[in-house]
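A.B. asks: A predicted structure for the sequence below; I have some questions about it.
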Amino acid sequence: MTAGQSFPVQKNERIVLQISGINHSGEGVGRYRGLAVFVPGAAPGDQVVAEVSDVKKNYARARLLGIKTASPARREPECGRFSRCGGCRLQHINYGEQLMLKTILVKDSLARIAGLEKVKVRAAAGMEHPWHYRNKVHFQVEERPDKIALGFYEEGTHNLTAFFNEGACPGTGCLLVDDELNKLAALIEKLLNRHRGPFGRRILPQKRQSRFFRHIVLRKGFFTGEVMAVLVTGSGEWPGEKAFVKELLSLRPGLVSLVRNINDGPPGVLFGKKSRCLAGREHIKDRLGHLIFRISPSSFYQVNPVQTLVLYNKVQQYAALTGRETVVDAYSGIGSIALFLAGRAKRVYGLEALPDAVADARKNAALNKITNAEFLTGKVESLIPILAAQGQRPEVVVLDPPRHGCGREVLEAVVQMQVPRLVYVSCNPATLARDLRYFADNGYLVDEVQPVDMFPWTAHVECVVLMSRL
C-alpha cells in the first residue's frame, strides 16, 4: 500500500460482515465495500464482527471477534482443540454444507481461472461416517523440560497443540485419525517419557537446535488391520531404546512394524535416508479393492481408504476400459491406480520420477501377480515422448500430479500423442483449472468433473475429470 491510496478498510478497524462462502483455505469470505475479506472460523450465512488484521491490494484478513447472527449451517465443533490445532478448518460447519461448499469451490475455480462455466460438475461425493478416517498420522514431538509431548503445530506456527494427557479433550487424540492409531500414539508418548534418557542437543547447519525425538509416524492397513510405527530421531545412542521396544511390544503385541528412522536434516524434512527395523517387518500391507499393497514408511498411499475406493472406481468408470486398451498412468507413485486398472486393460505403463516409489510399484505388481503392468523411472515429460517413439499410442492417459499440477512439458507431450481419452485426478482445484484450460484450448472436451471428499472437516477436495479428444 503506497501513500495516498485509499482502501475500503484499514488495519485494526472493526467491521460487520455477512459471510457468503469459503476460500480454498476454509476461511469465511465476506465483502466489505467491495473488498473480499477472509475470516478464519466464520461460516457461510454468519453475520460477524471482525477486526481487520492485514490489508492487501485485492483482499483483507480479519480476526473473528463475535457472531451477531449465526448461520443455520453452523455447528459446535467436536474437538476442543479446533480453534488452536492446524489439522482441520471446517468443524464449525455441518458436513452436508461442507460438501456443497466444496462443489462450489470446484465450480468457481473452473469458471474464474479457466473460463469453463458450462462444464458438468457433479455434487461432491462424501462419507457416511466422516470421522476417524485417516490411516496415517504424523505427530510432531516436543521435548519439554518436564516431559515429551506429541501433537500438531498450530496453523502457521511451531507452537505445539498437545493431544494426549493434557488440555481440552485429554487422551482422546485426533478425531480424524483411526482410533487404534490414537491409542497407540498415547501409549508411545507415555513410554517415551518413561524411557527417554539423557540427550544432548544437536546443532543443525542452519544453527538451529534440533530435538532428538522429532516425529512419530503411524500407519494402519485399513482392511488388513496391520499397524506400523516409525520413530524419527536424531543420530546417536538412545540408552532407553531396548527397554522402550520391549515394553511397547509387551503392551501392543500385534504391532507388525516398528522402525527407527535417523534424521539429522533440517526441520522441514520428515525422513532421513537411514532406517533400522526395531521389530517385525519394514512394511505393512493393505487391501484396496481386489489388490494387496505393500506400504513402507515413506510410501505415498492415500490416507482415506474408504474414499480412495470411491475415487478409483470413478477413475475406472471414466477410463471405460474393454481389455484392448493401452493405458499410461502418469505420476504413478507406488502403482495403485495403474494396478487398479490393469485387470481391464491390455497393457499399463506407470511413469514415476521417484526410484523408491517405482521399486514399490514393481513389488506390488509382483505381489498381485500382475504381468501386464510396466513401471518406468523418470520425469513424465521425458518418458511420454519415449513411449511415443517406441510406437506406443495409449488409448487412455491418467494424470495424477502433485498439488502444483502438470508441468507445461507434460501437457504438451500428452496433446502431441493425441490420446483419445484423458482422466485427470487432482488435489488442487486451482491448478486443475489451469491445466484443463490448456487441454480445452488444444483439442479436448472437458466432459465431466466429480469432486470427492477425501478429507472431511478440512478445506481440501479431490477431483476426477473425464476429457475426450474432439
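C.D. replies: Received it, and whenever you're ready, just let me know what you need.
A.B. asks: going by C-alpha atoms from here, please, whenever you check contacts or count neighbours.
C.D. replies: OK.
A.B. asks: who touches the closest residue to Leu191 other than its chain neighbours in this structure?
C.D. replies: Among residues not flanking Leu191 along the chain, Phe244 sits closest, at 6.3 Å (C-alpha to C-alpha, 6 or more residues apart in numbering). Counting by C-alpha atoms under 8 Å, 6 or more residues apart in numbering, Phe244 touches Leu191, Leu192, His195.
A.B. asks: for comparison:
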Amino acid sequence: MKTPVQVGNTYTVKIIDLTYQGLGVAKINDFSVFVNNALPGETAIIKIDNVKKNFAFGSLVELKTKSPDRVEDVNQDYLQTGIAPLQHLSYEGQLRFKQHQIEELFDKQKIKVDVLPTMGMEHPDHYRNKALIPVKSINGELMTGFYKNHSHDLVPIEDFYIQQPEIDHAILVVRDILRKYKVTPYDERNHTGIIRNIMVRRGYYSHEMMIGLITRTKKLQLAEPIVNAIVDALPEVKSIVQNVNLKDNNVLLGKKNNVLYGKQYITDDLLGLKFAISLNSFYQVNPVQTEKLYSLAIDHADLGANDTVIDAYCGIGTISLAVAQHVKKVYGVEIIPQAIEDAKINAQKNHINNVSFVANKAEDQMAKWQAQGLKPDAIIVDPPRKGLASSFIDSAVEMQPKKLIYVSCNPSTLVRDTKRLMEKGYHISRPIQPVDQFPQTVHVESVTIFEQD
C-alpha cells in the first residue's frame, strides 16, 4: 500500500501532540509523522527521513509558528543523545505533559481516574546523584560523553546538564588521569581495550563520592598510581571500585567488584535515615524528588502501629526502613542479592529491628509468603518498567491486603496492572499523584493507592 509521504520530501504540518518519547505528532492525510524537537501548536516545515507501514519519522526544517512553551537556545547534544529530550519544552509544559501522559493512557482504557498536577522541582537540572558514562577512542584519544540516539557514535560531552556538577567534574578528572596513564578505551568491534565505562555516585547530603571503573579485563594495569591520582584530585572520594565485565554485549556492569580504595559503599541520608550504597545498588537518582515520592506513598498508605507491610522490589531498603518506623513489621523482597545485603546493613545502621529482607524474585516470594499464610495489611510495590507479573498480582490479591500502594515508573504498565487489580476486586481510592523524578526527560513516576472494593 502506498503511503501518503515519501522519504526526502518536505511538508508543511501542524504539530498536534507529543508522544511518550517526546516527539511531536503531525498528521498528513491521517498518516502519523513523528518529528524530533517539535511541540504541540507549532506549524513547521518537515522533511521525511524514514517511512514505516503505518507511520513515518521526520526532521524539523523550519518553524513557521512557535509554541509559547518553546525554550530557545537548547543544546543539540542533549537532544541528540537523549540526555534531555524535553529541554526545548518549558518546565511548566513538561509537568503538564507528564500529567497528560497518565490521563490519556487511563482514558484510552476507559478507566475513570483523577490525575493531580505533576509535583515538580524548584531547580529541575543538575539533580542526578549517579552517572554511568561510556568511554571511547576518538581520533586516538580517550573520550567521555554519551551515545547519539539509536547509535554507537559517542558525542563528547563535559557538562551533562542533569547531573550534579561535582559528578561532571569528577568524570573529567578521571578521564584525564586515564589518558595520562595511557589506559586504552574498550573497542566493541574488536572486543579489545580495557576501560568500558566510568561510574560516579555522590551522596546528596553526605557528599561522599564513589568512582567505578568498569573494565573488560580482570586486572587494571597501573591501578595504584591511577587510584592515588584520583584520590589526590578528588577529596570527596571515599570509595574506588573496579567492576569486571568480560562480556561482549551491551550489559553495562559485570558481577565482580574489586575495591581498589576505601570502602565498598558510600553512605547518604534519605528521609532522615542513613543508607549504604554500593556500586551495583538500585538507589533513586533524584534524592530531592525521592523524598517527596516516598513520603507521599507512606502518607497515603495511612498505616497503623499494628500493621504488617510487604515492600516488594525493596532495593536497598529505602521504603521498607522509612515505613518500619510507623508499623509493626515489614517484609522486603528484592531479586538482587547485593541489594539485600545492603538493606540488612542499612537496617543495622538505623537500629531498625522490625524488618525482614529476602533475596528472591518478587512474584516467587509472594507465592511463598501466601502459602505460609502471611496476611499483610498493605503491600507497597515499586516495580521496574515492566510492571507487575500477573502471578504477583494473583498472590497479592489472595493475601487480601486492605491497600496496595503502587509507585510506578511507567504509566503504560501501571494502567495494565490497574485493569488486572480492578478485575480482582480493588479500586483506585484517591487521585493519582505524578512526581517528576527525571526533569528534562519523558519519564514520570506516580503514586496510586488501591483499596479493596
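C.D. replies: Ah, there it is. Quick caveat: nothing in here was measured; it's all calculated off a predicted structure.
A.B. asks: which one of the contacts of Phe244 of structure 1 is nearest to Gly26 of structure 1?
C.D. replies: Of all these, Gly26 of structure 1 sits closest to Leu192, with 35.1 Å by C-alpha to C-alpha.
A.B. asks: can you find the partner of that closest one in structure 2?
C.D. replies: The alignment partner of Leu192 of structure 1 in structure 2, by TM-score structural alignment, is Leu178.
A.B. asks: and Lys274 of structure 1, what's its match in structure 2?
C.D. replies: Lys274 of structure 1 maps onto Lys256 in structure 2, by TM-score structural alignment.
A.B. asks: ok, now how distant is that match from Gln242 of structure 2?
C.D. replies: 8 Å (C-alpha to C-alpha, to the nearest Å).
A.B. asks: neighbour-wise, which of those two wins?
C.D. replies: Using other C-alpha atoms under 10 Å, the more surrounded residue of Lys256 of structure 2 and Gln242 is Gln242, with 26 against 11.
A.B. asks: these two touch, right, the match of Lys274 of structure 1 and Leu246?
C.D. replies: No. In this structure, Lys256 of structure 2 is not within contact of Leu246 by C-alpha atoms under 8 Å, at 9.8 Å.
A.B. asks: skipping its backbone neighbours, what lies nearest Leu296 of structure 2 in space?
C.D. replies: Spatially, and ignoring its direct neighbours in sequence, Leu296 of structure 2 is nearest to Val447 (7.4 Å; C-alpha to C-alpha, 6+ apart).
A.B. asks: check contacts around the aligned residue in structure 1 for that neighbour.
C.D. replies: Taking TM-score structural alignment, Val447 of structure 2 has Val464 as its aligned residue in structure 1. Val464 of structure 1 makes contacts with Leu311, Lys314, Val315, Val423, Tyr424, Val425, Ser426, Val449, Gln450, Pro451, Val452, as judged by C-alpha under 8 Å, 6+ apart.
A.B. asks: report the aligned residue range of structure 1 for the strand ranked longest in structure 2.
C.D. replies: The residue-count maximum for a strand in structure 2 (DSSP state E) belongs to strand 55-65. Using TM-score structural alignment, strand 55-65 of structure 2 lines up with residues 59-69 of structure 1.
A.B. asks: look up the average distance of the matching stretch to its aligned counterpart in structure 2.
C.D. replies: Aligned to structure 2 and superposed, stretch 59-69 of structure 1 gives a mean residue distance of 1.5 Å (mean C-alpha distance after the TM-score superposition for structure 1).
A.B. asks: in that stretch, which residues are buried?
C.D. replies: Counting neighbours by 16 or more other C-alpha atoms under 10 Å, one finds that the buried residues in stretch 59-69 of structure 1 are Tyr59, Ala60, Arg61, Ala62, Arg63, Leu64, Ile67.
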